[in-house]
Structures are given as structure tokens and as C-alpha cells.
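Participant: no sequence for this one, just the structure:
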């Protein structure tokens, strides 16, 4: 039993180190924003007429001195293109890139995004999705103001709209866990991924590195794999806060949510080795912490160690979420369920992670 106890303490130690690391990251002061730079907002759309009707007015009203909105119509067969044509006549900020067919062995979204970036008038590219909505009229100004000398990538934060039900609660919890990792690491000058719902980088970085070369045929990875390949502590900035957040429509069924996460996690095996080791260490010690804890509780052995471990883990968990939510500018409303969500996350991640690891082909939706 000493082996289980010492193993629990080792997992706890690693988890404590991670939590302290993220507490330090999210305790840092905000970087002062430089003046906004000219920017091209690019959105890839496949049968997204309804979402574009909601999104475009919010993009037009962004308070920004010089920008364009490029919608890449990726082989839509609903009313998207006709709607965009009418919109382009009413607003000269809107430009349309039409994709009628894609090359073989080229992922559809990556091909559409490549065409959109090549068509962009401005050097600084700001990306979001059709089902997203900026939290404020200053979103674009914030996302385009970090491109000072040497900065080529800017990571933003995207949250999900709050709905009723446990699924929505878990989706928002999982989104915060992901953000704590990738934004926390970036705040400590160790970026490893970003999310395409709120991401910016320079056109020259994309072109000089031949875009998505190396994973053109992979479903997913147009955001996190690109950032993983090219982001460094020197060329990457972070923009977070209530005015720079983008909100997205959450999935409304567990099946759709799991399919989405399998797609996201399946590209993680292509991350740089160092990133995989760090993420793997966190995930394994997180899972085994709860496993060893449950074993000791079941055997009613070393209960004073169990109680101490739970108290320390819970304290750090709450502090991390409080600091992260405050810095990200979103509400923290998991007081009653946070520890339960943390435990359930182990089962979720174990199942979805293993499925993603051994999945060779994933569906986009």
C-alpha cells in the first residue's frame, strides 16, 4: 500500500507544480495594447447562411480604422452565395472568395482558408468561424493591436454560449481547461496551440512557410497544428479579456460534441515531441491521482493522506479557475460542481483521447 500512497503523492506533486505554473501565468499583468493595425478578417463558410446573417453585422460595426471582411464560400449549396452577393453590394467592406471545387488530397477548409489568405489585402490576418460572435465592437482592434515588431501570431480566447443542461456546463468547463493550458503556456512564453475561432497571424508567416504544407489532407489542425509548428516565445502574443473574447454556438448533443473533440484531439499526435510530453504528463498524473485516491478510499487506508490530497488539489483547482476566468473575462459559475467536473474529465479524456489516438480518419461534422 505504500507504493499506492507514494504514487498518489507523486501525482499530486506534479499536479501542484502545474497549478502553480498556471497561477503565475494568469497572475501576470495585461500587456498594453498598441494602436490597431490594418487587418483582414477571414471566415470560411460552408452552408452557413443563417450564421452569416448574424455574424456579418457584428463584423461591419467593429470599431477599427481600416479592415476588410473576406468570406470564403466553400462549396455551399444553400443560399449562402446569393446572400453574400447581396451583402457585398450593400457593404464595401465585404469581399467574397468562391470555392467551387477543391484539389484531391487537400482538406476542404484548409484549401478555402489558403485562398482567403492569398486574397487578403492586408498583412495581418484575423480568423474566426461563421457560428461565432465577437463579444464587443472592439474585438478586432484588440486582436490586431498586438502586431508590433517581431510578433507574427496572436492567440485569442473563444468561449461557448451558456445554455441550460449538463452538456453545456461540461463543454464550457472543457473549454476553460483547454484555455488554461494553451493560454497559460503562451503567457509564460511557451505557446503550443491556438483555436481558429479567435486567432490572428501574419500573411507573410503563412506564405513563407507554405501554409499548411505537411498536413494538407488532415481534417482539422488548420489552427493548432499551424501554431504548434511556427509559434515561439518571441513571435507570439496573447490577447484576452472581456472585449476580445469570441463566443461560439455549442453542440447540442453528446454525439456531436464527442465527434468534434475526437477531430480536435486526433491532430494532437502531430504536435512537437516536447509538447506531447508535457500534455501527457499532466493528463496521466491527473488521471492516476484520482485513481489512486479512489483505491485508498475504497480500502480505507491512509485516509489522512487522502483528505490532505483532496483539500490541496481542490484549493489549487479553484484558485486556478478563479484567476483564469478573471483574466479571460468570463464568468466562473462552477462552484458547486468543479471537483465533480474535474473527476468526470478524467473519464471523458481517457475515452476520447484513446479514440482520437487510434482514429485514422475523422469526420468534419
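Facilitator: Cool, got the structure. This structure is a prediction, so every number in the text was calculated from the model and none was measured.

Participant: from here on, contacts and neighbour counts on C-alpha atoms
Facilitator: Will do.

Participant: what are the ranges of the strands in the stretch 201-350 of the chain?
Facilitator: Secondary structure of the stretch 201-350 of the chain (DSSP state E, counting those that start in this stretch): strands at 236-238, 246-248.

Participant: need the contact list for residue 183.
Facilitator: 155, 191, 238 (C-alpha atoms under 8 Å, 6 or more residues apart in numbering).

Participant: ok, back up a step: for the strands of the stretch 201-350 of the chain, give me CSV that also has distance to residue 290 and mean neighbour count.
Facilitator: Shown next, in CSV, are these (distance: least, C-alpha to C-alpha, whole Å; neighbours: other C-alpha atoms under 10 Å):
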stretch, distance to residue 290, mean neighbour count
strand 236-238, 32, 25
strand 246-248, 31, 21
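
Participant: If we go by neighbour counts, what in stretch 348-360 is buried?
Facilitator: 349, 352, 353, 355, 356 (16 or more other C-alpha atoms under 10 Å).

Participant: this is the other structure I want to compare:
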């Protein structure tokens, strides 16, 4: 697994492209407050022809009232209400896609907000003649505290991995907070019906190839979101993500496993060396690796809108690894049965 070449913040699009109409789809489940804050950022987009479809997953009355108020001022806002019949957001995505008037679909979530009014434009400009899927970048808003630092680090760390992998021809994941694809790619058969989470990752696993996929990490196309509000929420989010990764291809699972195993072996070796009195070799090895990693991480942290994390990598990486180790025993017995938010 590569830890360089993600190109976060890099300009890749063209000013000359066919500005096909776009359908933005937001799946919302009990998300009245999030929509109230974030919808204005979506509705102010500058693009020739587009619509916004908000799927009210579960038919929440507060959400329905809010959307009706917005519709009076924004005729391109359309709503779809569905009954919650099963876990996950597969039904909501399917309803949104079925209601879309246009062939290009741009997905985000209720708790997300585009960084600029050029979000649609920049994502669409990334396409080439063969592109059917564009993976976007979605950073976490900065707040005070270790939990926020760790969540932002994990999000950036993950983005570096899947962006660099995609740029090298191995497309294995993306985030539904910022994902553009052609309607022809969508099929209910491309969603794993027996798994309630990981819809976006598993969709990409089934349809994405290097030939039809581009990545867009330009700041104008970023979609910001908020960190989990508690350690428990973050813990459960990651449990859902890890459980979904069981459905990744063998190649993707092997790459990810080898990377994290090698990381674990490195830190275990450092701890064992310190415990057995090999202090100087342990410190030397740690300094050498850190010296090599910091310049790479600094570039991506600056490019990915998280400049304050560039030196915090020194302690956030082992904390992140410890967090994963704590989760491993729970993952063996984890049953993903909760509704998504």
C-alpha cells in the first residue's frame, strides 16, 4: 500500500469540457438539523443545469417540513420520501437514482457541505472521454481536542491511501460524501444486499476500474464534514467501515492487511527493543523512519487542508494503530445491524 502520490490539492481538471446536467443526491435519515445547516452550501452551486434530490429515508416529518420550505425558493430542489424497510442506505440511494432526471449523479451526505460554489463544476471538469466515475475528497473540520485530531488524521491517512492507489491504477474505495458517477454504472446488483453498511466502498469495488475512474482532490471540489461527536460514535463508525472491508477484493484486503501488519511489527519492534535495553537502536530506527515519512505526510497534509497535522503525525500514527488494535477483538464478534445516520 502506497503512502505517497495521493496528490491532495492538485489541480487536474480542464476548463474545456461538456457541462452535462447533474443530479445531486443526498440520502437523509433523521437529519433535519444537519440539512438545515448544510443545504445552503449545496443550493448555492454555480453550474449551468443541475438538480438536488434529497431522499427522506424514513419519512421524518421535521425533515419533510424543512425541505418544503426550501422548495419555495429553490425550484431545482426535489424530494423523495421512502419508508425505512432495512438497514443501510441502499433503498435511499436506489430511490434517489430512480428519481434523477440526469445521467450524471453526484452523491454527498446530509452532514456535508461543499467548500465552494464550484463543486459540481470542478468534479465534472475532472472527467476524460472514458470517465464514468470520479472519486472526490472530503476532509474533516478542525476542532480542539485529541479526538478531533485523531479523526482528522485517520480521514487524511485513509484518503492518502486510496487516492495514491487510484492514481497508480488500483481503485478500491471512495467516500459517498463526495462521489460522481454516470447513471449507467448503477445497478442494485452492484450493492451488496446482505451487508447494511459500506454501500459506497462496495459499489466502487464492483464497478471501478482504472480506465473509467478519475480522482479529484482540488480544493474547489472538497466537501467538508464534521467529526464524530464522541469516542463511542467514532468507534462504531470505524467498526462499520472495517466490517464492510471484508467484502473488498482479495487483492485490496491483502494490500491493506500487509500495510497495517508491517506498521504493527515496526512499533512492536520499537517497544520490544526499548524493553530489552536496546534503546539507541530503537530510537535511531524510529528517527530514521520518521525523517523519511514526515516530508511525505507534510506534503499531503498541506495539500489536504490539514496543515496542523503534519508534525502531529509523530504521535497520531501510533495512537491510531493502538485504536485499531483495541477494535480488533470487537470486530471478530461485530454484527452490523444498526440504522445509519
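Facilitator: Happy to help now that I have it. Predicted model, so just to flag it, every value in this text is computed and none were measured.

Participant: Need the TM-score from the superposition.
Facilitator: The TM-score (TM-score structural alignment, normalised by the length of structure 2) is 0.93; 338 aligned residues with a C-alpha RMSD of 2.0 Å.

Participant: Now for residue 6 of structure 1, how many residues are close by?
Facilitator: A count of nearby residues for residue 6 of structure 1, using other C-alpha atoms under 10 Å, gives 12.

Participant: Correction: the previous question concerned residue 90 of structure 1.
Facilitator: There are 10 residues near residue 90 of structure 1, going by other C-alpha under 10 Å.

Participant: now residue 233 of structure 2
Facilitator: By the criterion of other C-alpha under 10 Å, residue 233 of structure 2 has 12 neighbours.

Participant: Same check on residue 308 of structure 1?
Facilitator: 11.

Participant: same question, residue 216 of structure 1
Facilitator: Other residues within reach of residue 216 of structure 1 by the criterion other C-alpha under 10 Å amount to 18.

Participant: quick one: it from residue 108 of structure 1, how far?
Facilitator: The gap separating residue 216 of structure 1 from residue 108 of structure 1 is 9 Å, by C-alpha to C-alpha, to the nearest Å.

Participant: Quick check: stretch 310-319 of structure 1 compared with structure 2, mean distance?
Facilitator: For stretch 310-319 of structure 1, the mean deviation from structure 2 after alignment is 1.7 Å (mean C-alpha distance after the TM-score superposition for structure 1).

Participant: So which bit of structure 2 is that stretch matched to?
Facilitator: Aligned using TM-score structural alignment, stretch 310-319 of structure 1 spans residues 286-295 in structure 2.

Participant: centre of the chain versus the matching stretch, how much separation?
Facilitator: In terms of C-alpha atoms, centre = their mean, to the nearest Å, the centre of stretch 286-295 of structure 2 is found 27 Å from the chain centre.

Participant: Now that stretch: buried residues?
Facilitator: For stretch 286-295 of structure 2, a neighbour-count test (16+ other C-alpha under 10 Å) marks residue 294 as buried.

Participant: what do you get for stretch 13-26 of structure 1?
Facilitator: 13, 15, 16, 18, 19, 22, 23, 25, 26.

Participant: can you tell me which of these are in helices?
Facilitator: Using DSSP state H, 13, 15, 16, 18, 19, 22, 23, 25, 26 are the members of the buried residues of stretch 13-26 of structure 1 that sit in helices.

Participant: Who are the contact partners of the residue lying closest to the fourth one once chain neighbours are set aside?
Facilitator: Put plainly, it is residue 18 of structure 1. Spatially, and ignoring its direct neighbours in sequence, residue 18 of structure 1 is nearest to residue 282 (7.5 Å; C-alpha to C-alpha, 6 or more residues apart in numbering). Neighbouring residues of residue 282 of structure 1 by C-alpha under 8 Å, 6+ apart: 14, 15, 18.

Participant: how about the helices of structure 1, start to end?
Facilitator: Ranges of helices in structure 1, per DSSP H, are 2-27, 49-60, 80-90, 108-119, 139-144, 166-187, 203-208, 224-230, 254-266, 273-299, 303-328, 338-357.

Participant: Could you tell me how many residues sit around residue 191 of structure 2?
Facilitator: By the criterion of other C-alpha under 10 Å, residue 191 of structure 2 has 22 neighbours.

Participant: What residues in structure 1 pair up with stretch 155-168 of structure 2?
Facilitator: Stretch 155-168 of structure 2 corresponds to residues 175-188 of structure 1 when matched by TM-score structural alignment.
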